[in-house]
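sequence first, then the predicted structure:
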Amino acid sequence: MKIKESPSRKVFNVFNILLMLVIGFICIYPFLYVVFASFSDAAQFFQYNGVLLAPKGFSTAAYKEVFKNGDILRGYGNTIFVVVVGTALNIVLTALGAYFLSRKNVMLKKPIMMMILLTMYISGGLIPSYLNVRSMGLYQSYWALILPGAISTMNLIIMRSAFEAIPESLEDAARVDGANHFVILFQIVLPLSKATVAVLVLYYGLAHWNDWFAPMIYLQGAPQKYPLQLILRNMLIDNQMVDSASGGNDQFLIFETMKYAVIVVSTLPMLIFYPFVQKYFDKGVMVGSVKG
C-alpha cells in the first residue's frame, strides 16, 4: 500500500532534488567548460565572457594543432610503457611485501613495519634522491620513473590489511596440498583480494600517468623519452608550439583553445579507464580503513 506523503514532505523532497541537481552541476561544470572551450572557435571564444554552456562556433582546430606536434604520439607511447610496466611492478612488489607483513609468525614484524612507516614521514629529499638515481645508472632511463617509487607505503598497508582479512583455513588447506608461499600468494590470496588490487592499480596507474616532475628531473637531455604529461606541460608553460610558429595573432588565439584541448587529451584515457574499476573502489578502500 502506497503511503501518502504530507505536503511538507513533498516540498522537502523537491528541495533535496533541486539542491542535488545544483551541486551536481557545480561539480561537473568545470569539466564541461573545458570540453566546450576545446571545441570552440578561437576568435569567438576569446571574445566571450560568462558561463559557457556550449561550444562558441564548433571547431576542431585546437585538436589539430595539438596532434600536429609529433611529440604527442611519442609521449603517449612513453607514458603507456611507464604506466603498464610500472604498475605491474608496483602490484607485484607491493603484494610480496604485504604478504610477508601479513604473516603471523614473522620475526621482528613490528620493528620492520615501523621502519617502513617512517618512510611516509621522513624523506631524504630531492638532492639525495637525484644523486641516488645517478649513482645507480638510472639517469635518463625509464627505470628512474619506476624503481624509486616501486612501493607506496600507504598502498602496502591497504594490501596488507586485505591479506590479513583472508581466513587462515584457506591457506592451511593449501599447505596440506603441498602449496608453497608463492602458490598461496598468486593463486589464493591475490584472487581473493581483487577489489583491493583493482584499487591499487588505479592508484599506481594514476600516479604514473600524471607524473611530470620526476621525468623533468631525471630525463633531462633525453626528450625522446618524455612522457605525455611533461610534453603537455612544456607546451602550456613554455609555449613551445607558439614559439615555433609564426607568432601571429591567429596563432595566439588558437593557443587559447589549444590549452583546453591539451587538458582533454591528457585526462580522457583515465576517465575511460576509471569506470572499469569503480565497482571495486568502495570495497577496496574500506578494507584499509577497517584493519590497520
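That came in fine, so what should we check first?

for the rest of this, base every contact and every neighbour count on C-alpha atoms.
Fine.

list the contacts for the spatially closest residue to V277 that is not a sequence neighbour?
In space, and not counting its chain neighbours, V277 is closest to A198: 6.0 Å by CA to CA, 6 or more residues apart in numbering. For A198, the contact set (CA atoms under 8 Å, 6 or more residues apart in numbering) comprises 277, 280-281, 284.

quick one: A198 is in a helix?
Yes - counting by DSSP: H, G, I helix; E, B strand; the rest coil, A198 is part of a helix.

wait, Y218 touches I146, no?
No - assessed by CA atoms under 8 Å, Y218 is found out of contact with I146, at 11.3 Å.

dump the contacts of A198 into JSON lines; add secondary structure, distance to G86 and neighbour count as well.
Shown next, in JSON lines, are those (DSSP: H, G, I helix; E, B strand; the rest coil; distance: CA to CA, whole Å; neighbours: other CA atoms under 10 Å):
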{"residue": "V277", "secondary structure": "helix", "distance to G86": "18", "neighbour count": "16"}
{"residue": "Y280", "secondary structure": "helix", "distance to G86": "21", "neighbour count": "16"}
{"residue": "F281", "secondary structure": "helix", "distance to G86": "21", "neighbour count": "19"}
{"residue": "G284", "secondary structure": "helix", "distance to G86": "21", "neighbour count": "22"}
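
the structure to be compared is supplied as follows:
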Amino acid sequence: MVTELSKTPDILAVHSGGAIKDSRSYRVFRVVNAVVLTGVCLVTLYPFVNLIAKSFSSEGQIAAGNVNLIPRGFNTTTFQAVLTDSMFWTNYKNTVVYTVVGTLIAMAITSTYAYAISRTQLKGRTFFIGIAVFTMFFNGGLIPNYILVANFLGWRNSMWAVVVPTALSIFNLLVMKSFFENFPTELEEAATIDGLTTYGVFGRIVLPLSKAVLATMTLFYAVGLWNSWFTAFLYLDDKSLFPVTVYLRNLIAAATGSQEITGGAGTDAVQIGANIQSVTMLLTVLPIICLYPFLQKYFVSGVMLGSVKG
C-alpha cells in the first residue's frame, strides 16, 4: 500500500489523515485563474458602471470628461423628462407586447421547423433544409420586402409588421435542428408504441426534455426583438405604436437638435442632450439584464448541445 501511494502523482499527494492535497502547480493555476477571471469581470462591468454614472451626471461634467465610475454633478433631469412622458410608457408597453408575441411566434415556427427537418424519415428533408440555408445568403432586398409587408400584406402600422418578418432566424433553426438530431430516438419510439401521435411526441416528450435549447433560443429572440428599432421605424408611422427603442431614438435626435439651437446654454435641453445616450441605453438594457440571470443556467448547455453533433 505504501509503495502504491509513493507512485501517486504530485497532484494527488495524500495527507496522513487521508485527505487529498492539491499540488503546488495546481494551486498556482487556481490563483492565476482567479486573478484573470476577476480582471475580466472588472473590465466587463466597467462600461455598465460608467453608463450608470453618466446617466446621473450633469452636462458640464460629462463634457469635461470628469465622469468615470462615480456620478459628478448629480442630476436626474433626463430621467424626469423621459419617465414623466406618458408616450414613453405607451411605447414601453408596445415593446413588451412585441417582444412577447414575437418570441412566441418565433419559437413556435423555429421549434416545429427544426424538429421536422431533424427527422431523417421526412420526405423532401434536403429540399427544406436547402430552402432555409438559401435565405441565409440571399434575400429579396429592402424595397421588395417593404412592398410585400406594407402593400401586399397590408401590415403597415400594425404589430405584425414588426414581429412576423423577423420570426425565423436560420442560425437558431440550425442550432435547434442539431439539438433535435441528438435526441434519443428510443424515447420517441416508446411514446409512439404507447399511442402518441407525432404532435403528441413533440409536445409531451421532446419539448419538456429540451428546456436548455428552448431557453437559449428564447433569450436570443427576445433580445433581438427588444433591441430592434429599424423594422418599426420602417413600417410604423403612428407614434402610439412605436416601440421604446424608436421613442428613445427620436428623443436623442430632438435633444441633439435642441442643443445645437441653444448654442450650449445651460438649459434642460442641453442637459438632456449631454447624457441622453447613457439614460436611453440604461433604460433599454435594464429589463434584459434582469431577465438573463433566470435563463443563464440554460444558456451554455443549450448552445453546446445544439452545436455539437454526436
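Looks like it arrived, so ask away. Keep in mind it's a predicted model, so treat the numbers as computed, not measured.

got a TM-score for the two of them?
Once superposed, the chains reach a TM-score of 0.89 (TM-score structural alignment, normalised by the length of structure 1), with 286 aligned residues with a CA RMSD of 2.4 Å.

still on that earlier bit, distance check, the alignment partner in structure 2 of the residue nearest to V277 of structure 1 against Y298 of structure 2.
With TM-score structural alignment as the criterion, A198 of structure 1 lines up with A215 in structure 2. Here A215 of structure 2 is placed at a distance of 6 Å from Y298 of structure 2 (CA to CA, to the nearest Å).

please apply the same query to A222 of structure 2.
According to CA to CA, A222 of structure 2 stands 15 Å off from Y298 of structure 2.

aligned partner of C290 of structure 2 in structure 1?
Correspondence of C290 of structure 2 to structure 1, assessed by TM-score structural alignment: I272.

same thing with F88 of structure 2?
Per TM-score structural alignment, F88 of structure 2 is aligned with I72.

figure out the helix or strand that its match lives in.
Applying DSSP states H and E as the criterion places I72 of structure 1 in helix 71-102.

and the following helix or strand past that helix, how far from structure 2 on average?
Sequence-wise, the next helix or strand downstream of helix 71-102 of structure 1 (DSSP H and E) is helix 109-118. Aligned to structure 2 and superposed, helix 109-118 of structure 1 gives a mean residue distance of 1.1 Å (mean CA distance after the TM-score superposition for structure 1).

buried ones in the next helix or strand after helix 109-118 of structure 1?
Sequence-wise, the next helix or strand downstream of helix 109-118 of structure 1 (DSSP H and E) is helix 126-135. Using 16 or more other CA atoms under 10 Å as the test for burial, helix 126-135 of structure 1 gives 130, 133.

now do the next helix or strand after helix 126-135 of structure 1: which elements does it pack against?
Following helix 126-135 of structure 1 in sequence order, the next helix or strand is helix 143-146 (DSSP H and E). The criterion is 3 or more CA pairs under 8 Å, 6 or more residues apart in numbering; DSSP states H and E, and the helices and strands that helix 143-146 of structure 1 contacts are helix 71-102, helix 213-218.

got the buried residues for stretch 106-125 of structure 2?
For stretch 106-125 of structure 2, the neighbour count (16+ other CA under 10 Å) marks 106-107, 110-118 as buried.

so that stretch matches what in structure 1?
Counting by TM-score structural alignment, stretch 106-125 of structure 2 sits on residues 90-109 of structure 1.

that older thread, nearest to T78 of structure 2 among the buried residues of stretch 106-125 of structure 2?
Checking the buried residues of stretch 106-125 of structure 2 against T78 of structure 2 by CA to CA gives A106 as the nearest, at 35.1 Å.

need the contact list for that closest one.
166-168, 221.

where does the match of C290 of structure 2 fall, helix, sheet strand or coil?
Looking at I272 of structure 1 with three-state DSSP, the answer is helix.

okay, which residue is most central for structure 1?
L206 (1.2 Å; CA atoms, centre = their mean).

any idea how far E256 of structure 1 is from that residue?
27 Å.

that older thread, on average, how far is the strand or helix carrying the residue nearest to the centre of structure 1 from the matching bit in structure 2?
According to DSSP H and E, L206 of structure 1 maps onto helix 194-210. Average distance, helix 194-210 of structure 1 versus aligned residues of structure 2 after superposition (mean CA distance after the TM-score superposition for structure 1): 0.5 Å.

buried sites along that helix?
By neighbour count, and taking 16+ other CA under 10 Å as the criterion, the buried residues in helix 194-210 of structure 1 are 195-202, 204-205, 208-210.

do the same with stretch 189-198 of structure 2
191, 196.

against structure 1, where does that stretch fall?
If you align by TM-score structural alignment, stretch 189-198 of structure 2 falls on residues 172-181 of structure 1.

one more: stretch 157-166 of structure 2?
The alignment of stretch 157-166 of structure 2 onto structure 1 (TM-score structural alignment) spans residues 140-149.

measure that stretch end to end?
16 Å.

what separation is there between the aligned partner of T119 of structure 1 in structure 2 and K211 of structure 2?
Alignment note (TM-score structural alignment): T119 of structure 1 maps to T135 of structure 2. According to CA to CA, T135 of structure 2 and K211 of structure 2 sit 27 Å apart.

and A132 of structure 2, by the same measure?
24 Å.

A42 of structure 1 touches N249, doesn't it?
No - between A42 of structure 1 and N249 there is no contact under CA under 8 Å: 10.8 Å.

so which of those two has more stuff around it?
More crowded of A42 of structure 1 and N249, by other CA atoms under 10 Å: A42, with 26 against 10.
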